[in-house]
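Participant: Sequence and predicted model, in that order:
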Amino acid sequence: MAKRAEVTKTKRPVRRRLAGRWKLEDAKARFSEVVRHAREEGPQRVSVRGHDAVVVMSVEEFERLTPGKPRAPFVEFMESLHLGGLDLDREADRGRDVEL
């Protein structure tokens, strides 16, 4: 009886990475894993040609870092400028006389 050649799936070599750091090509290929790590472990850096380019982070981390302060309504903003001493009166300008 002839031996059957074993068919094995060749796995793509897994590149070692520093915790929280990804090369762009790896991050693209394993984006769901990058997102999972960002949610569970914290922000994940993605590098392009060896230089950090972007950070992937959870929405909770993003909101913590960018507190949304309410913007003042326009009238309150203008009143906060304290322009009371500024003379804003104009002379009545009726234009010039033009013959048609």
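Facilitator: Received, thanks.

Participant: use CA for all of it now, contacts and neighbours both
Facilitator: Fine.

Participant: what about G68, how many neighbours?
Facilitator: Counted with other CA atoms under 10 Å, the neighbours of G68 add up to 8.

Participant: so what's it up against?
Facilitator: For G68, the contact set (CA atoms under 8 Å, 6 or more residues apart in numbering) is empty.

Participant: Tell me which helix or strand it sits in.
Facilitator: Using DSSP states H and E, G68 falls within no helix or strand.

Participant: this is the other structure I want to compare:
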Amino acid sequence: MTVWPVQHAKARFSELLDACQREGPQVVSRRGAETAVLVPIEQWQRLQAAARPSLKQLLLTPEARAEGLAPPRGEARRRAVEEL
């Protein structure tokens, strides 16, 4: 990965974008510290899809249980019904 100082990245953004598409991720640094990465859209979409759990994974996790979604039996309050 090539490291671009922020001043060069701003001044030569088209070149930074071309390098990203041609060579892969490009790092942008500010005051010598790496602060951001420009990645090709295909790689970003793969990363996003990998980070998103499937429905099966969600349902199998301990946190995915239904406790707390409905009040316990007998503790639900009912509305008053108006007589006709």
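Facilitator: Yep, it's here. As the structure is a computational prediction, the values presented were derived from the model and not from experiment.

Participant: care to give me the TM-score?
Facilitator: Overlay of the two chains. TM-score (TM-score structural alignment, normalised by the length of the second structure): 0.64; 68 aligned residues with a CA RMSD of 3.0 Å.

Participant: just the strands in the first structure please.
Facilitator: 21-23, 44-48, 51-56 (DSSP state E).

Participant: what's the mean deviation for the last one versus the second structure?
Facilitator: In other words, strand 51-56 of the first structure. Aligned to the second structure and superposed, strand 51-56 of the first structure gives a mean residue distance of 0.3 Å (mean CA distance after the TM-score superposition for the first structure).

Participant: which residues sit against that strand?
Facilitator: V34, V35, A38, P43, Q44, R45, V46, S47.

Participant: 7 Å instead, please
Facilitator: Outside of strand 51-56 of the first structure, the residues within contact range by CA atoms under 7 Å, 6 or more residues apart in numbering are A38, P43, Q44, R45, V46, S47.

Participant: Redo the strands of the first structure as TSV? Include mean neighbour count and distance to P67 of the first structure.
Facilitator: TSV is the format used below for the strands of the first structure (neighbours: other CA atoms under 10 Å; distance: least, CA to CA, whole Å):
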stretch	mean neighbour count	distance to P67 of the first structure
strand 21-23	19	26
strand 44-48	19	21
strand 51-56	14	18
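
Participant: Throw these into a markdown table and include distance to E91 of the first structure, thanks.
Facilitator: Formatted as a markdown table, those follow (distance: least, CA to CA, whole Å):
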| stretch | distance to E91 of the first structure |
| --- | --- |
| strand 21-23 | 66 |
| strand 44-48 | 61 |
| strand 51-56 | 56 |
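
Participant: Which of these sits closest to R64 of the first structure?
Facilitator: Proximity to R64 of the first structure, assessed across these by CA to CA, is greatest for strand 51-56 (14.4 Å).

Participant: Onto which residues of the second structure does that closest one map?
Facilitator: Aligned using TM-score structural alignment, strand 51-56 of the first structure spans residues 33-38 in the second structure.

Participant: All set, thanks.
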